[in-house]
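Asker: My questions are about this predicted structure, shown below with the sequence.
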Amino acid sequence: MKLIKQGIFMVEISKPFTREEAMQHAIDCTKCRDEEATRKDLDNYSQALEQLERTGSEFHGDSIVALKSEISKLENWLESDALKSGNYPIGIDRLMTELIEWRSVVYAIDETDFNDGLFNKSAFFAQWAVGAVYAINAIIGKMVNQNSQDNSLRKLWNKVYIFIKRDGFADKSEINALTTNFNGERFKNDGSKVILYRNTSIAHNEKNTQPKWSDVDEDLRILTRAWALITSWCSYGLFNSLRCNEVAFMGLEKHFTPEQMNQLYLKRLEYLGRIRAWGMHPIGHNLNPDDIKPLDLNKTYSLFGGNGPTITTHLV
């Protein structure tokens, strides 16, 4: 293991990477690896290969070779003992999208005033609300974990940020700031109320210092920006999309009117617009109303521009 100095911190680098190796490593760490996601990737790659082969191999020879190689890797992975036994980590893309899914729905519910205590009076919905708090805080903890065996966003950032900086993909001062956040006190008990809660209330039963949602969003903005830079830099377009509104709120139709459901949909899109702004602007940038716009309806977006997860949105 190699240590390099970043400011006052010593950052772990498991081995010297080439730029190409770093990009491939970023793809391997971020992509979803379960059977469902693998089969979706396999279908998409196979369709892409068919389209290229129809247009003639003389024009797309390198791309065809690359696609066949990826298809072979996916087929081998589907047959592997590691997949069948669950001996693999969840991809960072899956964890981050789940984190955003949870938070956007909670935001929508909190920002509307017509639920009449549904999430307090009903034991089922109250348990869902508690589960949302636990899931959100637990995933943030996974993303910044310092365990060398974890597939965390922090660990991946420390391995690839040098190449992102060299490529001029973001301002050097911002990359340094993100690296300081990941390796300093920012994501420890004294620097993050979310991590304090995760470590003392979820993982253990020492305290009950639940953070505010504004505390969660402060941490999530940093994670979103780092994730956006990595996924855009390594040029890997994600096929998996965030859920549409109807799926995100499925089951609530019996409790709310169609107009109220539409209000929930719009509030969720408002929060996803905030996520998009966090991913596309430096962490030191003071966002203004023009930066944070709800996602338009009936359109498919690349969440951070260029590459990245997409979301299709529309009203009922």
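Answerer: Everything's here; your move.
Asker: rest of the way, CA atoms for contacts and neighbours
Answerer: Noted.
Asker: helix or strand for the residue nearest the centre of the chain, which one?
Answerer: With distances taken as CA atoms, centre = their mean, Met96 lies nearest the centre of the chain, 2.3 Å away. Assigned by DSSP states H and E, Met96 falls within helix 92-110.
Asker: Outside of that helix itself, list whatever touches it.
Answerer: The contact list for helix 92-110 (CA atoms under 8 Å, 6 or more residues apart in numbering) reads 29-32, 115, 129, 132, 135-136, 139-140, 143, 151-153, 224, 242-243, 248-249, 264-269, 271-272, 275.
Asker: Give me the subset of those that lies in helices.
Answerer: Taking DSSP state H as the definition of helices, the contacts of helix 92-110 contribute 29-30, 129, 132, 135-136, 139-140, 143, 153, 224, 248, 264-269, 271-272, 275.
Asker: Tyr161 sits in which helix or strand?
Answerer: According to DSSP H and E, Tyr161 maps onto helix 153-166.
Asker: And the contacts of that helix?
Answerer: So helix 153-166 is in contact with 11-14, 19, 22-23, 26, 29, 92, 143-146, 148, 170-172, 175, 179, 182, 223, 226-227, 229-230, 233, going by CA under 8 Å, 6+ apart.
Asker: let's bring in a second model and compare:
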Amino acid sequence: MISLKPNCTAITFKNMEKTKENFIFLMYGTIEKDRIDQEIQRNQEMVDGGYVTAGQIQDQLDYLKRLKADPNYQNGNLPRGVEKIILQVMESFTFWHSINEVDADFFLTQDNYIHNLINVSITFMVSCELAKLFNNKPEDFSLSNIWNHDINEIKKAKIASEDEIDYITEQFARNESTRSQAIKRFLDFRNKSVAHNDNDTGMQWSDFVSTINFVNRAWGIIDEYYSPNCFPRPIQLSDQLYIPLQPHFTLPQIEQMKEARLKLMEYMFKAASTNLLTGAQDNIKPFGDLKITVKIELQRK
């Protein structure tokens, strides 16, 4: 739920009250509608069971009930959390990347119309999602607007060096002379080739990876500012994604895909702890260790 300024009705970044609670909502989002009833029941059972932390659990239970009753939540009008967008981009990109790492006699891994169609579709999808984080209109719920609102407090907190913070601010600004070439090519691709019918801007996948690494570092610093001294959140990668591919690839090939996906995800996660100017590593870690989840379904005879 997002609280708005007096006399405002439209849910926008410009209209929302600039409270810590609202920013945390923008950053991490909220629970999906298909899971909220289960979470309400789980919290209710813990409250009824007399847990030591029942007071905190009751607060969470009350919040979930208010959220479920919120018309904006019911109608899907609340913005997605920035973290959800970042993870969706990385998971989609790394999944498609992993398939292309395998040398197999199957149409998904070969140069043909269907492969190219899927490649273009995924390129456009992840580019549109990632570019949203750079939006800087006053109404936009973007990483750029969150960063620029908190920039002075982030400097005071000394989470990162002032030079690196200024560099990140320059990348979010719409100034072609200060943006890195990789981010410039990526945003040109999104703004010209995707949004408009212009010529190819020459973007490479390496530009996309560089841009997501930049986003992860900026996200890591903001996450550290709003959630200091917190354990990194573990990320669950679903193993189910590869099940439809099993009839078409050998088991070693499937394992090769999973390893390629995990390796690239870990590389992107490491960027959150890497100074953009010096390359030095620090303790900023918004994402925890990757875990693979496997869903087992029992089939009735």
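Answerer: Received it, and whenever you're ready, just let me know what you need. Bear in mind the structure is a predicted one, so any value in this text is a computation, not a measurement.
Asker: Work out the TM-score between the chains.
Answerer: The TM-score (TM-score structural alignment, normalised by the length of structure 2) is 0.77; 277 aligned residues with a CA RMSD of 3.6 Å.
Asker: Structure 2: matching residues for the helix holding Tyr161 of structure 1?
Answerer: Using TM-score structural alignment, helix 153-166 of structure 1 lines up with residues 143-156 of structure 2.
Asker: Can you give me the buried ones in the matching stretch?
Answerer: Along stretch 143-156 of structure 2, these residues count as buried under the neighbour rule (16 or more other CA atoms under 10 Å): 143-147, 151, 154-155.
Asker: circling back: among the contacts of helix 153-166 of structure 1, name the buried ones.
Answerer: The neighbour-count test (16+ other CA under 10 Å) marks 11-13, 19, 22-23, 26, 29, 92, 143-146, 170, 175, 179, 182, 223, 226-227, 229-230, 233 as buried among those.
Asker: Helices of the stretch 201-316 of structure 1, residue ranges please.
Answerer: For the stretch 201-316 of structure 1, the helices defined by DSSP state H, counting those that start in this stretch occupy 213-233, 245-248, 258-280.
Asker: What range does the longest one cover in structure 2?
Answerer: In this case it means helix 258-280 of structure 1. Going by TM-score structural alignment, helix 258-280 of structure 1 lines up with residues 251-273 of structure 2.
Asker: contacts for the matching stretch?
Answerer: The contact list for stretch 251-273 of structure 2, computed with CA under 8 Å, 6+ apart, reads 90-91, 94-95, 97-99, 101-102, 209, 212-214, 216-221, 242, 245-246, 281-287, 290.
Asker: what does Thr169 of structure 2 align to in structure 1?
Answerer: Match for Thr169 of structure 2 (TM-score structural alignment): Thr179.
Asker: And that match, how far from Asn158 of structure 1?
Answerer: Here the criterion is CA to CA, to the nearest Å. By it, Thr179 of structure 1 lies 7 Å from Asn158 of structure 1.
Asker: before we move on, back to that, for the residue nearest to the centre of structure 1, give its distance to Arg103 of structure 1.
Answerer: In terms of CA to CA, Met96 of structure 1 sits 11 Å off from Arg103 of structure 1.
Asker: again, but for Lys193 of structure 1
Answerer: Following CA to CA, the distance that separates Lys193 of structure 1 from Arg103 of structure 1 is 16 Å.
Asker: count of neighbours near the closest residue to Glu12 of structure 1 other than its chain neighbours?
Answerer: With CA to CA, 6 or more residues apart in numbering as the criterion, Glu12 of structure 1 has its nearest non-adjacent residue at 4.7 Å, and that residue is Leu3. Using other CA atoms under 10 Å, Leu3 of structure 1 is surrounded by 12 other residues.
Asker: do Cys32 of structure 1 as well
Answerer: Neighbour count of Cys32 of structure 1, defined by other CA under 10 Å: 21.
Asker: According to the alignment, which residue of structure 2 corresponds to it?
Answerer: Using TM-score structural alignment, the partner of Cys32 of structure 1 in structure 2 is Gly29.
Asker: list the contacts for its match?
Answerer: Contacts for Gly29 of structure 2 were tallied using CA under 8 Å, 6+ apart; they are 79-84.
Asker: List buried residues within those.
Answerer: Using 16+ other CA under 10 Å, the buried ones in the contacts of Gly29 of structure 2 are 79-83.
Asker: before we move on, the earlier item: does the residue nearest to Glu12 of structure 1 count as helix, strand or coil?
Answerer: Recorded secondary structure, Leu3 of structure 1: strand (DSSP: H, G, I helix; E, B strand; the rest coil).
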